[in-house]
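>>> Using only what follows, build the 3D model:
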Amino acid sequence: MAASATPLPAGAFPADLVPALLELSLAAVLLLRPVYGPEGAEILDFVVDYLNPAAQRSLGQFGPPGATVLAHFPHLPASGVFAFYRRVFATAEAGRHEVHYQANGLDSYFYLAAQRQGPWLLVSFTDTAAQLRSPIEEALRASQARERITWVEAERQRQRLLGLIMQAPVLVAMLFGPTHQIELANEGLRHAFGARPLVGRTYREAAPELAGQHFFEQLDEVFRTGESFQADEQRLCLDRTNSGRLDPGYY
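Have a look, this model is predicted:
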């Protein structure tokens, strides 16, 4: 039968025991102080008053004294961790939270425990990257890594295609909705309209001189039917200099 631990008598704890435990602990420990909004009710952030060595190894240095959690980890609200911190502090009820955090140079599963301690929030967490993972966890992480690689490659190709479109020696616009709001206009189109503002405006707002030239009616028909339209040498008059003078062209 295992012997039970014998508690030390009251007042018998050495003064340097807690600092030594914090220095030795393999678990990260943070002491956070809330930052309130102008009315003093809503917690907007937490100042990091203390990190033990394990927390510094896991998270890195927080910079100058008084640095805040969100300044160092701006993506924390999206992960649910910031809401967890605020809830524990507001209710004074200890809580636990698990999160897969993938931002700010981190990519790991964290187990967190938090408890209000007077004016501070005491947080302890472990980074599972330093622990053995089950085959399911390993498979999940491998799948997520493949997804990230696929996303990065897709984004690279998208940016390359966008660059080609923007520099193409033709007029290109991407329109949205029945009002034909301009979401993208390449350099050729901008030049054709005298570098006037185009993106974010409807085509009718951006190029009112096209009214009465059967251009907008063609756009409406394509949007309504879903059928493409093609024309060769269609004559359109544009205000290329934004002076009110219409110059004919064939498109």
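
>>> switch to C-alpha atoms for all contacts and neighbour counts from now on
Fine.

>>> After the helix or strand hosting His191, which helix or strand is next? Please name it.
Element membership for His191 (DSSP states H and E) is helix 187-192. Using DSSP H and E, the helix or strand that follows helix 187-192 in sequence is helix 203-206.

>>> Report the buried residues of the helix or strand following that following helix.
Note on helix 203-206: by DSSP H and E, the next helix or strand toward the C-terminus is helix 215-225. For helix 215-225, a neighbour-count test (16 or more other CA atoms under 10 Å) marks 216, 219, 223 as buried.

>>> just checking, what's the longest helix in the protein?
helix 135-167 (DSSP state H).

>>> And the contacts of the helix or strand just after that one?
Sequence order places strand 173-176 as the next helix or strand after helix 135-167, per DSSP H and E. Strand 173-176 has contacts (CA atoms under 8 Å, 6 or more residues apart in numbering) with 181-186, 189.

>>> Check which helices and strands the following helix or strand past strand 173-176 is in contact with.
Heading C-terminal from strand 173-176, the first helix or strand you meet, by DSSP H and E, is strand 181-185. Here strand 181-185 touches strand 173-176, going by 3 or more CA pairs under 8 Å, 6 or more residues apart in numbering; DSSP states H and E.

>>> Give the buried residues for the strand it packs on.
Applying 16+ other CA under 10 Å to strand 173-176 flags 173, 175 as buried.

>>> returning to what we had before: which strands and helices lie in contact with the helix holding His191?
If contacts are counted by 3+ CA pairs under 8 Å, 6+ apart, helix 187-192 sits against helix 135-167.

>>> gap between Leu76 and Ala103?
Separation of Leu76 from Ala103 (CA to CA, to the nearest Å): 8 Å.

>>> Same check on Asp45?
18 Å.

>>> neighbours of Ile149, just the number please.
Number of residues near Ile149 (other CA atoms under 10 Å) recorded here: 12.

>>> again with Cys237
14.

>>> Could you list the buried residues of the longest helix of the chain?
141, 165-166.

>>> which one among those residues gets closest to Tyr109?
Arg141 (10.0 Å; CA to CA).

>>> Here is the second sequence; please produce its structure so I can put it next to the first one:
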Amino acid sequence: MSEDTESTDRIARLRPAYQADIAAGWERFFEPRRTDCPWCGSQELTTRLRTTDLLQHKPGRFVLDRCEGCGHTFQNPRLNEQGLDFYYRDFYDGLGEKQLGDTFGGRTKMYRGRAESMLPYDSAPKRWLDVGTGHGHFCAAAREVLPHTVFDGLDFTDGVELAEREGRVDRGHRGSFPDLAPELGSHYDVVSMFHYLEHSTEPDRELRAAWETVRPGGHLLIEVPDPESRCARFLGRWWLPWLQPQHLHFVPVANLRARLTEMG
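Take a look at the predicted model:
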């Protein structure tokens, strides 16, 4: 059976479930709209963006509000658990697994650069936890830079299980980072979150999980899209990192620094 035929058959099998979800109404995928900022509590909110799903073209309209008090930008109303399941389905796994795997697998140079950014601070970390690792392509590339480092991955999709089977991570942890943090302990020299925080429902809880997991004197690497960038302002709703409806929070760097300083 050809790859195209197999894909067509899989789509046909999935279609009834999607049709049933859509017929039930996409409004049920959202929580009530917030009237205050989830980061600082301010009620000075303005609408930054209105858009649709520009990648998968699933139904729905999405709004990003900006807090005039601290600059935090967030999806409002936010997707609930059902909504996250519906819009993530077949993007990172299922129908989209191969395409996304090929895309991420082709970014070796970028992944090596991320690993090399640690060298001035720790040239030989013993254990590294990559949170939101997906299919583990970063860890596989980072091994070329740090061959003696143990790389573990964590993700809430089954991509992390694939990453472990393929040998891209030494150990894969599947689930919520805040829920798993207590059992992971504070024994990682490095914890990385590359384009992960914007997907989380509560970024503050994720930062506290990192604080629990990294050892004293260890390092936390965070990479997030910047909604104040020139490209974001120029391209408007067509700026790819908005990635609606998957990206729930856009935390300004100043806010991250302040919160991490508070946490010590």
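
>>> Post the TM-score for the overlay when you can.
Once superposed, the chains reach a TM-score of 0.17 (TM-score structural alignment, normalised by the length of the first structure), with 88 aligned residues with a CA RMSD of 6.8 Å.

>>> Show the buried residues in the contacts of strand 173-176 of the first structure.
By 16+ other CA under 10 Å, the contacts of strand 173-176 of the first structure give 181-182, 184-186, 189 as buried.

>>> The residues you listed into TSV, with extra columns for distance to Leu24 of the first structure?
Formatted as TSV, these follow (distance: CA to CA, whole Å):
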residue	distance to Leu24 of the first structure
Gln181	61
Ile182	60
Leu184	57
Ala185	59
Asn186	60
Leu189	65
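
>>> between the residues you listed, which is closest to Glu98 of the first structure?
Leu184 (41.0 Å).

>>> Please tell me how far the closest one sits from Tyr203 of the first structure.
Distance from Leu184 of the first structure to Tyr203 of the first structure, by CA to CA: 11 Å.

>>> now for the longest helix of the first structure, which elements pack on it?
Packed on helix 135-167 of the first structure, when contacts are counted by 3+ CA pairs under 8 Å, 6+ apart, are helix 187-192.

>>> Let me see the ranges of the helices in the second structure.
Remark: helices assigned in the second structure by DSSP H are 3-23, 81-88, 97-105, 108-116, 137-145, 159-165, 177-184, 203-213, 230-235, 253-263.

>>> Only the buried residues of the longest strand seen in the first structure, if you could.
Identified as the longest strand of the first structure according to DSSP state E is strand 106-117. Neighbour counts over strand 106-117 of the first structure (16+ other CA under 10 Å) mark 109-110, 112-116 as buried.

>>> same question, stretch 204-222 of the second structure
Counting neighbours by 16+ other CA under 10 Å, stretch 204-222 of the second structure gives 204, 206-215, 218-220, 222 as buried.

>>> Grab the longest strand from the second structure for me.
Longest strand in the second structure, counting by DSSP E: strand 214-223.

>>> what angle sits between that strand and helix 177-184?
150 degrees (axes from the mean of the first three to the mean of the last three CA atoms, to 10 degrees).

>>> any idea of the angle strand 214-223 of the second structure forms with helix 203-213?
140 degrees.

>>> Which strands and helices lie in contact with strand 214-223 of the second structure?
strand 188-194.

>>> Check which helices and strands the strand it packs on is in contact with.
Counting by 3+ CA pairs under 8 Å, 6+ apart, strand 188-194 of the second structure packs on strand 127-131, helix 203-213, strand 214-223.

>>> still on that earlier bit, among the buried ones among the contacts of strand 173-176 of the first structure, pick out the one closest to Leu122 of the first structure, please.
Of those, the one sitting nearest to Leu122 of the first structure (CA to CA) turns out to be Leu184, at 49.0 Å.

>>> where's the closest one relative to Arg116 of the first structure, distance?
Leu184 of the first structure is 50 Å from Arg116 of the first structure, by CA to CA.

>>> For Asp85 of the second structure, see how far away Arg15 of the second structure is.
According to CA to CA, Arg15 of the second structure stands 16 Å off from Asp85 of the second structure.

>>> Looking at Asp45 and Ala103 of the first structure, which is more packed in?
Neighbours per residue, other CA under 10 Å: of Asp45 of the first structure and Ala103, the larger number sits with Asp45, 19 against 13.

>>> next helix or strand past the helix or strand containing that one?
Using DSSP H and E, Asp45 of the first structure maps to strand 43-51. Using DSSP H and E, the next helix or strand after strand 43-51 of the first structure towards the C-terminus is helix 53-59.

>>> Run a quick check on Ala113 of the first structure versus Gly95, I expect a contact.
Yes. Look at Ala113 of the first structure against Gly95 with CA atoms under 8 Å: they come within range, at 5.7 Å.

>>> between those two, what contacts are shared?
Between them, Ala113 of the first structure and Gly95 share no contacting residue, judged by CA under 8 Å, 6+ apart.

>>> Any idea how far apart the tips of stretch 84-100 of the first structure sit?
End-to-end for stretch 84-100 of the first structure, by CA to CA: 14 Å.

>>> Please list the residues outside it that contact it.
For stretch 84-100 of the first structure, using CA under 8 Å, 6+ apart, the contacting residues are 43, 79-81, 107-116, 121.

>>> and which of these is nearest to Asp127 of the first structure?
Nearest to Asp127 of the first structure among the contacts of stretch 84-100 of the first structure, counting by CA to CA, is Phe110 at 4.9 Å.

>>> Leaving out the residues flanking it, which one is nearest to the closest one?
Spatially, and ignoring its direct neighbours in sequence, Phe110 of the first structure is nearest to Asp127 (4.9 Å; CA to CA, 6 or more residues apart in numbering).

>>> what's the neighbour count on the one you found?
Neighbours around Asp127 of the first structure, by other CA under 10 Å: 20.

>>> same deal with Ala78 of the first structure?
10.
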